[in-house]
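> pasting the structure only:
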């Protein structure tokens, strides 16, 4: 790739454990020879799976990509809790399980956590309180009030038998959730519903922003591809969007390329993809307050 050849689209990466999401972004920047690269939805270093990386003009869509549901598989262990709610932190609570908790009881606790819920984010997280990240407070040993956050749990269920060994219980789960949901906290809250400390002991993202692991690429394999083959694995912007499309007339295209508002289209709660000469030019959004359509994303005004 050359710096003159700007790539616009999405690369779906299968992030391995042990690297940060920014490590992946840095590697993609080097592979494609361009700086305009970002990702939709951070994965902790200990979490593997789907990381959607946007290149070029597709970085404008990161906010939209992050609103789409995510799906995870993992393991929850009952019997101990950590300061980070996963295996990265120190153990802060233990409770020996002498008599196994009934599977039906565990399933009932999981069921309660489906639907619209409130979560208190973990101290070791990037959520800001008074302009400072929670993990900065945690590392300094400070205690702060953490605001409750809304989360939508579309589906959270157990996917394996419950294993009882060495006075702890373990089981696998799958969870499909909204933006901003902490799976670590979902595991911890499962334990709280059972009155037992709990920890998320494994996690893999199997779907993010509408893309699945089947569509994801191993970066070690991507690095071996020739430049033309690299282009073939990029998902173009037009294939990312799902909103209704509109073919622009010459007059409409003049208005759109100049960022003008449009009043004669029917109101809609959907965004509208705008095409001219078979090319995606922009996305418009209806403004209820002014009762006009206005520019939301611009991809090409030539």
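Received, thanks. The shown structure was predicted, so the numbers you read here are calculated from the model rather than taken from an experiment.

> going forward, measure contacts between C-alpha atoms and count neighbours the same way
OK.

> show me where the stretch 151-300 of the chain has helices.
Secondary structure of the stretch 151-300 of the chain (DSSP state H, counting those that start in this stretch): helices located at 183-194, 219-222, 227-232, 237-240, 250-257.

> likewise the stretch 1-150 of the chain?
Using DSSP H, counting those that start in this stretch, the helices of the stretch 1-150 of the chain run over 21-32, 62-66, 103-112, 134-139.

> can you tell me the closest non-neighbouring residue to residue 167?
Using C-alpha to C-alpha, 6 or more residues apart in numbering and skipping the chain neighbours, the partner closest in space to residue 167 is residue 97 (4.7 Å).

> second structure follows, compare the two:
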């Protein structure tokens, strides 16, 4: 049943607001006499052919046609004045599934409309909402975290959508470049973007620690499918390494270990530092920090450390393309220490914290990371990323096709090839197509159709993208 205003709902699922006649309508429904003898109201339900319908039969009459409510006001009019005989007024209650704009047209001529308001029942409202979701172009089943307010004076019911459904602020799908501030986790940034974009389908490519700042790549809606191919891009960082002692987390947030003596720190020369950095350049086997997000038997390493376990991670091969010293300072404010400002260009999966730890251990005085900023991911630069506070999602969004062009080789498809790839079919690989690497397949209209790979002279879809991603 439905209820709105001061009226009561009818058993058939049609809500009727009785206004001043509420007491009389209630008495009529319950088969009782009205409290005021002069205010007698006769309530009759009828079908399309104006045949009287018994109330108990309403439940089986849902498919027959229109149910109507007829108020016979021969004795008492809408303004409670006596009426002459023959002034019966008929109110027609239309089915809840009909549009609001049609309801007024269904009232019969001469009907008293002052106190009649027909609203959809709960079941019909659920059907309307399900139909709206089916018509929507955005298949995201999650409820938006930003709720729409009903128009002033409106009923609060959402009218059927007549335009393609995107997020609340016109955001459809794409990649965002965001400059993460210090103190926030990468998931905090994703949560903020979800609210700004009006969708829960948001993810990121490559985690940054809370103490770190810099570039995050955020995928919105269907472009989240592209993140898998962006997370493996090489990266570049600006960092500050403090030599003199290590910590339990290899950064400034961990528990400090015993510090090296002032004499040991003073004995470290520029040549020794350069030699230590050179040994950590190129292809190396690096042991990640014990408090990393790497999973060990299904649980994150940092979770096991917090629970008191001793975690030893296996070394992994990474490539350090550049490990450059930008500045060197001695800091005596907290004991003997040397601060190094460095630039690191590396492959995906490299831990700059581990570089700081290994450099300090190699010099015999320990070391840890005190500052970190990611400046580049592949061809994406932090200089092109707005801060989170200044982020305008719709304006900052890069289409999936443009992002894919910057991350990998791309081929331009003919119309029929775009259709075939969109259906998951294989197509012949053009001459000179690279092997064993992802390729962005772009349709003639500029949208990203799929990420493909060359296999046996054909292009095979690795990741497909819906046509709604066209921008």
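Done, it's in. What you are looking at is a predicted structure, and each value in this text was computed from that prediction instead of being measured.

> tell me how the two chains score on TM-score.
Put the two chains on top of each other and the TM-score (TM-score structural alignment, normalised by the length of structure 1) is 0.90; 294 aligned residues with a C-alpha RMSD of 2.0 Å.

> about what we covered before: neighbours around the residue nearest to residue 167 of structure 1, how many?
By other C-alpha atoms under 10 Å, 17 other residues sit near residue 97 of structure 1.

> what of residue 184 of structure 1?
Look at residue 184 of structure 1: counted by other C-alpha under 10 Å, it has 22 neighbours.

> dump the residue contacts of the residue opposite the residue nearest to residue 167 of structure 1 in structure 2 once aligned.
Alignment note (TM-score structural alignment): residue 97 of structure 1 maps to residue 262 of structure 2. Applying C-alpha atoms under 8 Å, 6 or more residues apart in numbering to residue 262 of structure 2 gives the contacts 335-337.

> spatially nearest residue to the equivalent of residue 54 of structure 1 over in structure 2 (excluding sequence neighbours)?
Matched to structure 2 by TM-score structural alignment, residue 54 of structure 1 sits across from residue 219. Distances taken as C-alpha to C-alpha, 6+ apart put residue 175 closest to residue 219 of structure 2, at 4.7 Å, once the chain neighbours are dropped.

> measure that neighbour to residue 455 of structure 2 for me?
In this view, residue 175 of structure 2 and residue 455 of structure 2 are 28 Å apart by C-alpha to C-alpha, to the nearest Å.

> tell me which of the two has more neighbours.
Per other C-alpha under 10 Å, whichever of residue 175 of structure 2 and residue 455 has more neighbours is residue 175, with 28 against 13.

> wait, residue 230 of structure 1 sits on residue 221?
No. Counting by C-alpha atoms under 8 Å, residue 230 of structure 1 does not reach residue 221; the two are 10.5 Å apart.

> longest helix anywhere in structure 2?
helix 122-135 (DSSP state H).

> what does it correspond to over in structure 1?
Under TM-score structural alignment, helix 122-135 of structure 2 corresponds to no residues of structure 1.

> which residue is nearest the centroid of structure 2?
Closest residue to the average C-alpha location of structure 2: residue 200 at 2.3 Å, with C-alpha atoms, centre = their mean.

> what does the residue nearest to residue 219 of structure 2 align to in structure 1?
Residue 175 of structure 2 maps onto residue 10 in structure 1, with residues paired by TM-score structural alignment.

> roughly how far apart are that match and residue 54 of structure 1?
Taking C-alpha to C-alpha, one finds residue 10 of structure 1 at 5 Å from residue 54 of structure 1.

> repeat for residue 290 of structure 1
Shown here: residue 290 of structure 1 relative to residue 54 of structure 1, a distance of 32 Å by C-alpha to C-alpha.

> compare the two (neighbour count), which wins?
Legend: neighbour count by other C-alpha under 10 Å for residue 290 of structure 1 and residue 54, higher for residue 54 (28 against 10).

> my read: the more buried one touches residue 24, true?
No. Between residue 54 of structure 1 and residue 24 there is no contact, the gap being 11.4 Å when judged by C-alpha under 8 Å.

> surely residue 103 of structure 2 forms part of a helix?
Yes. Counting by DSSP: H, G, I helix; E, B strand; the rest coil, residue 103 of structure 2 is located in a helix.

> counterpart of residue 45 of structure 1 in structure 2?
Checking with TM-score structural alignment, residue 45 of structure 1 has residue 210 as its match.

> dump the residue contacts of residue 253 of structure 1.
Contacts for residue 253 of structure 1 (C-alpha under 8 Å, 6+ apart) come out as residue 276.

> sweet, I'm off.
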